[in-house]
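S.K.: Take a look and give me a structure for this.
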Amino acid sequence: MISEAAAQIAAKASRAAKAVANLTTEQKNFVLQSMANNIRSASDAILLANKDEVASAAANGTTDAMLDRLTLTPARIESMASAIEQIIALPDPVGAIRHIEQRPNGINIEKRRIALGVICMIYEARPNVTADAGALCFKAGNAVILRCGREAIQTSLAIAEAMQQALREHNLPDEVISIVPNPDRELMLALLKQDQYIDLVIPRGGEGLIRFVTEHSRIPVIQHYKGVCHLYVDQSADLAMALGLLLNGKVQRPGVCNALEALLVNKHVAADFLPLVARALSEHAVIVHACKDSIGYFNQAQPIADDDFGQEYLAAEIAVRIVDDVDAAMAHIDQFGSQHTEVICTTDQANAERFIRQVDSAVVMHNASSRFSDGGELGLGAEIGISTSKLHAYGPMGLEALTTEKYVVTGSGQTRS
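M.R.: Next comes the predicted model:
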């Protein structure tokens, strides 16, 4: 029975989480170093599994953005191992104490950071998530259940085996980092009902996957539906800087969620800036979807209606709109943004502060590329996901977001009257 299989997976992970909870920071870091070493040693096996899956995905018409996320190289495997070593270097959040106050009756109140318990990761063709999520959850004192999509299951199993080997070397159960070997959707649905054992679900993938998980889960879900990131070029912007931010945000790696999907240009600089944009985007073969006021600056732009913005292209495509001022830019973002990452390029500090304060987004950038909206780039170590739902976590999620706090009250026999 599928429901029984899901219950067994979840129950074993719950028992394994108790083993992790008893480890010291030093012990966890020692195991993590073994994981990094084993991933490097297993590089050939991981690449072989990945080569077959990439070829199969390409033959099945998988999009370029998905293929990019699926594909591993020796450099990307080294990055996975290095990311684990970066996690080792991060402070352990578990056990951190935050003093609140001592009450008039003498009781002392503090909050102590603890692991969440069991986390279920559900992701598509992103085999690197296997290493990142496994290491982050482990360092934060949790067990993790990894449910990878069909396209990357063999690659993910190879990565997980290297990490489980490290667990066995240190007398820890494999189920500390367990991977669901069957990507069948019915099994995923059954896992989403295991609220007795699983404490949090984190889906990573397309909007359809995240909405499906959210609608069917009995367990709290971290949500991030899509990344529609904007760059607003203000009237006082350094245009050379703005062009650099645009190109880095759009063409460096267009298939990721922190890539730019829309450019908003203040009307007072449009005549100077948009010819530079047109030439640069043409050189990089970027398809432009331009509003009626900006389309004349481009040779082969496609017209876009005022209500058709908000698309997540995940490709060499971008929407362009001329706006009156910073208020119009913020109104556009409020209507079409996804609360992921928004960028303003300006030398006007007052406008920058208004943008930072008023734009409803998990990450706001001032004169910096949207591509920095990433756990590693923001100093969190490897990132387990991005939350745009505000409860529990907001923005890129690192170690601390995989823990919670409990109250600890210490007295000397006080009773309540």
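S.K.: Only C-alpha atoms from now on, for both contacts and neighbour counts.
M.R.: Fine.
S.K.: which residue ranges form the helices in the protein?
M.R.: Using DSSP state H, the helices found in the chain span residues 2-21, 25-41, 43-59, 64-70, 74-89, 128-139, 153-169, 185-191, 207-216, 239-251, 270-283, 326-336, 349-358.
S.K.: Out of those helices, indicate the one that is most buried.
M.R.: helix 128-139 (a mean of 27; mean count of other Cα atoms under 10 Å).
S.K.: still on that earlier bit, and the helices of the chain: which comes nearest Arg112?
M.R.: Between Arg112 and those, the shortest gap by Cα to Cα is with helix 2-21, which sits at 13.8 Å.
S.K.: what's next to the closest one, contact-wise?
M.R.: Outside helix 2-21, the residues that touch it by Cα atoms under 8 Å, 6 or more residues apart in numbering are 115, 117-118, 138, 141-145, 172-173, 175-178, 186-188, 190-191, 194, 197-198.
S.K.: Now find how far off-centre it is within its chain.
M.R.: Average the C-alpha atoms of helix 2-21, do the same for its chain, and the two points are 25 Å apart (Cα atoms, centre = their mean, to the nearest Å).
S.K.: before we go on, could you also do this sequence so I can check it against the first one:
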Amino acid sequence: MTNPAQLITDMGNKARAAFLTLSGVTDAQKSTALISAARHLRAGAATILEANGRDMESARDRDLSDAMLDRLMIDESRLEAIAAAVENVAELPDPVGQIIDRSERPNGLMMERVRVPLGVIGIIYESRPNVTADAAALTLRSGNAVILRGGSEAIESNRAIFEAMTAGLAEEGLPENAIQLVQTTDRAAVGAMLKASGLIDIIIPRGGKSLVKRVQDEARVPVLAHLDGICHTYIGKDADQDKAIAIAVNAKMRRTGVCGAMETLLIDQDYPAPGPLLRALIDAGCEVRGDDMIMELDPRTVPADADDWNTEYLAPIVAAKMVRDMEEAVAHIAEHGSHHTDVIVTEDSAIADEFIRRADSAIVMHNASSQFADGGEFGLGAEIGISTGRLHARGPVALEGLTTYKWVVRGTGQVRP
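M.R.: You can find the predicted model right below:
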């Protein structure tokens, strides 16, 4: 059997060749191939669901958490959503070739910045088999080749989805090696990808904190990632009570295992109805870990400790704190947040604008649930992940985030004196 380092080298060389071929593929061809892939996903539903059933059975035997099981599970509605997301990407405008800006120099040279693909992308992810389809669709649509390495817990599901996607490419005559899946569960393959400088142009991890930290610590190629999703919702003193309850409950309880779920609730001490807000969360099945002022409002709350303000629970648990004002809320977010998604609920537009200016997060929201932190909800189609870094791309990373640019200079014979 090929050792992991040689496997990744071979896959990288194939991906590089496929990437060069994609540069000659038209926008219409890429779009048609993805529509074909979505058709194969639907046609292969029985095979994909059966494969996912095997993964789910194995995951239960391994006592994976409820949050992990939820991320892993595919049913008919989720599979339809996966196929629809691929179709949505097919319908998006192609970013490749777009002119970002253009200027003319005094000597008549025309300077253009033009969008181009990143190249070969390595994506390392856990649990969510939908990433196999989302990542394949986004990378292909943006002219990139991709090497996918999913978690061992989803190996059967990933293989079945991968086979459907590549069948769509083959049907339309596109290079199948534009999408490759690492078939081994040997963790050494991850290490080989992280060291594949010259073959892989960028690594995108999607998964738990330990995976992302390993990637960031060991990678010898650029990384686009977020480590934690410690998302805050600040209820301002002028918040509408009904909005505050609806937003807070949705932000925490709609899906507790997603990175956009609220993990900390900050309530202005002058907000007039904190009790009903806490009751609504607790009645919805959420454990509230609060400071002293929060605990006085409902006997069902439990005390928070110092670690709670820095914890991404991915579970029906929220840390809750009373703050003096927006200043303290912003300071708390700056100290304990992860620059992912932070929300203010208020009817005071001036306070909302100040919060938006000062919250140093990839996504800042006003009067909306943090669960909207998703590329599809942003109108970007499927997303490759959320980036909380400051370079290249920030927030939901979709087609545009998978491109860079090159300078194109057009002259009429100019020479430099």
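S.K.: Give me the buried subset of the contacts of helix 2-21 of the first structure.
M.R.: Buried subset of the contacts of helix 2-21 of the first structure (neighbour count, 16 or more other Cα atoms under 10 Å): 115, 117-118, 138, 141-145, 172-173, 175-178, 187-188, 190-191, 194, 197-198.
S.K.: Where does stretch 110-124 of the first structure end up in the second structure?
M.R.: Aligned by TM-score structural alignment, stretch 110-124 of the first structure falls on residues 112-126 of the second structure.
S.K.: thinking again about what came up before, just tell me which of the helices of the first structure ends up closest to Thr403 of the first structure.
M.R.: In terms of Cα to Cα, the element of these nearest to Thr403 of the first structure is helix 128-139, at 9.1 Å.
S.K.: Next, the angle helix 74-89 makes with the closest one.
M.R.: 10 degrees (axes from the mean of the first three to the mean of the last three Cα atoms, to 10 degrees).
S.K.: Superposed on the second structure, what's the mean shift for helix 128-139 of the first structure?
M.R.: Superposing on the second structure places helix 128-139 of the first structure at an average distance of 0.2 Å from its equivalents, by mean Cα distance after the TM-score superposition for the first structure.
S.K.: Look up how far Ser58 of the second structure lies from Leu69 of the second structure.
M.R.: Counting by Cα to Cα, to the nearest Å, the gap from Leu69 of the second structure to Ser58 of the second structure is 10 Å.
S.K.: same deal with Ile100 of the second structure?
M.R.: Distance check for Ile100 of the second structure against Ser58 of the second structure: by Cα to Cα, it reads 48 Å.
S.K.: sorry, back to before: tell me which entries of the buried ones among the contacts of helix 2-21 of the first structure lie within strands.
M.R.: 115, 118, 143-145, 177-178 (DSSP state E).
S.K.: quick one: which of those residues is nearest to Ala382 of the first structure?
M.R.: When these are compared against Ala382 of the first structure (criterion: Cα to Cα), the nearest one is Val144, at 15.3 Å.
S.K.: Map the closest one across to the second structure for me.
M.R.: Under the alignment (TM-score structural alignment), Val144 of the first structure pairs with Val146 in the second structure.
S.K.: try Ala190 of the first structure
M.R.: By TM-score structural alignment, Ala190 of the first structure lines up with Ala192 in the second structure.
S.K.: check contacts around the closest residue to Asp132 of the first structure other than its chain neighbours.
M.R.: Nearest residue to Asp132 of the first structure, sequence neighbours excluded (Cα to Cα, 6 or more residues apart in numbering): Ala382, at 5.7 Å. The neighbours of Ala382 of the first structure, taking Cα under 8 Å, 6+ apart as the test, are 83-84, 86-87, 132, 136, 375-376, 398.
S.K.: same question, Val330 of the second structure
M.R.: So Val330 of the second structure contacts 355, 358-359 (Cα under 8 Å, 6+ apart).
S.K.: For the match of Ala190 of the first structure, which non-adjacent residue is closest in space?
M.R.: Spatially, and ignoring its direct neighbours in sequence, Ala192 of the second structure is nearest to Ala5 (5.1 Å; Cα to Cα, 6+ apart).
S.K.: Of all the helices of the first structure, which one comes closest to Lys111 of the first structure?
M.R.: Distance to Lys111 of the first structure, taken as Cα to Cα, is lowest for helix 2-21 among the helices of the first structure, at 17.3 Å.
S.K.: That closest one vs the second structure, average offset?
M.R.: Superposed on the second structure, helix 2-21 of the first structure shows a mean distance of 1.2 Å to its aligned residues (mean Cα distance after the TM-score superposition for the first structure).
S.K.: Which part of the second structure matches that helix?
M.R.: Using TM-score structural alignment, the residues of the second structure aligned to helix 2-21 of the first structure are 4-23.
S.K.: Then stretch 230-244 of the first structure?
M.R.: Aligning stretch 230-244 of the first structure against the second structure (TM-score structural alignment) gives residues 232-246.
S.K.: quick one: terminal-to-terminal distance for that stretch?
M.R.: In stretch 232-246 of the second structure, first residue to last residue: 15 Å (Cα to Cα).
S.K.: Also stretch 343-355 of the first structure?
M.R.: Criterion Cα to Cα; first-to-last residue distance in stretch 343-355 of the first structure is 9 Å.
S.K.: And the contacts of that stretch?
M.R.: By Cα under 8 Å, 6+ apart, the surrounding residues in contact with stretch 343-355 of the first structure are 229-238, 241-242, 326, 330, 364-370.
S.K.: Mind giving me the PyMOL select for those, buried ones only?
M.R.: To isolate the buried members of those in PyMOL, using 16+ other Cα under 10 Å:
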select buried, resi 229+230+231+232+233+234+235+237+242+326+330+364+365+366+367+368+369+370
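S.K.: Inside strands: which ones of the contacts of stretch 343-355 of the first structure?
M.R.: The strands, defined by DSSP E, take in 229-233, 364-366 from these.
S.K.: Now distance to Leu23 of the first structure too, for these, in TSV please.
M.R.: TSV is the format used below for those (distance: Cα to Cα, whole Å):
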residue	distance to Leu23 of the first structure
Cys229	40
His230	43
Leu231	45
Tyr232	47
Val233	50
Val364	37
Met365	38
His366	41
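S.K.: Looking at those, which one is closest to Ala315 of the first structure?
M.R.: Closest approach to Ala315 of the first structure among these (Cα to Cα): Cys229, at 13.1 Å.
S.K.: give me the stretch of the first structure that stretch 74-88 of the second structure matches.
M.R.: Aligned using TM-score structural alignment, stretch 74-88 of the second structure spans residues 72-86 in the first structure.
S.K.: Run through who's touching the matching stretch.
M.R.: The contact list for stretch 72-86 of the first structure, computed with Cα under 8 Å, 6+ apart, reads 32-33, 35-37, 39-40, 43, 47, 50, 128, 131-132, 135-136, 381-382.
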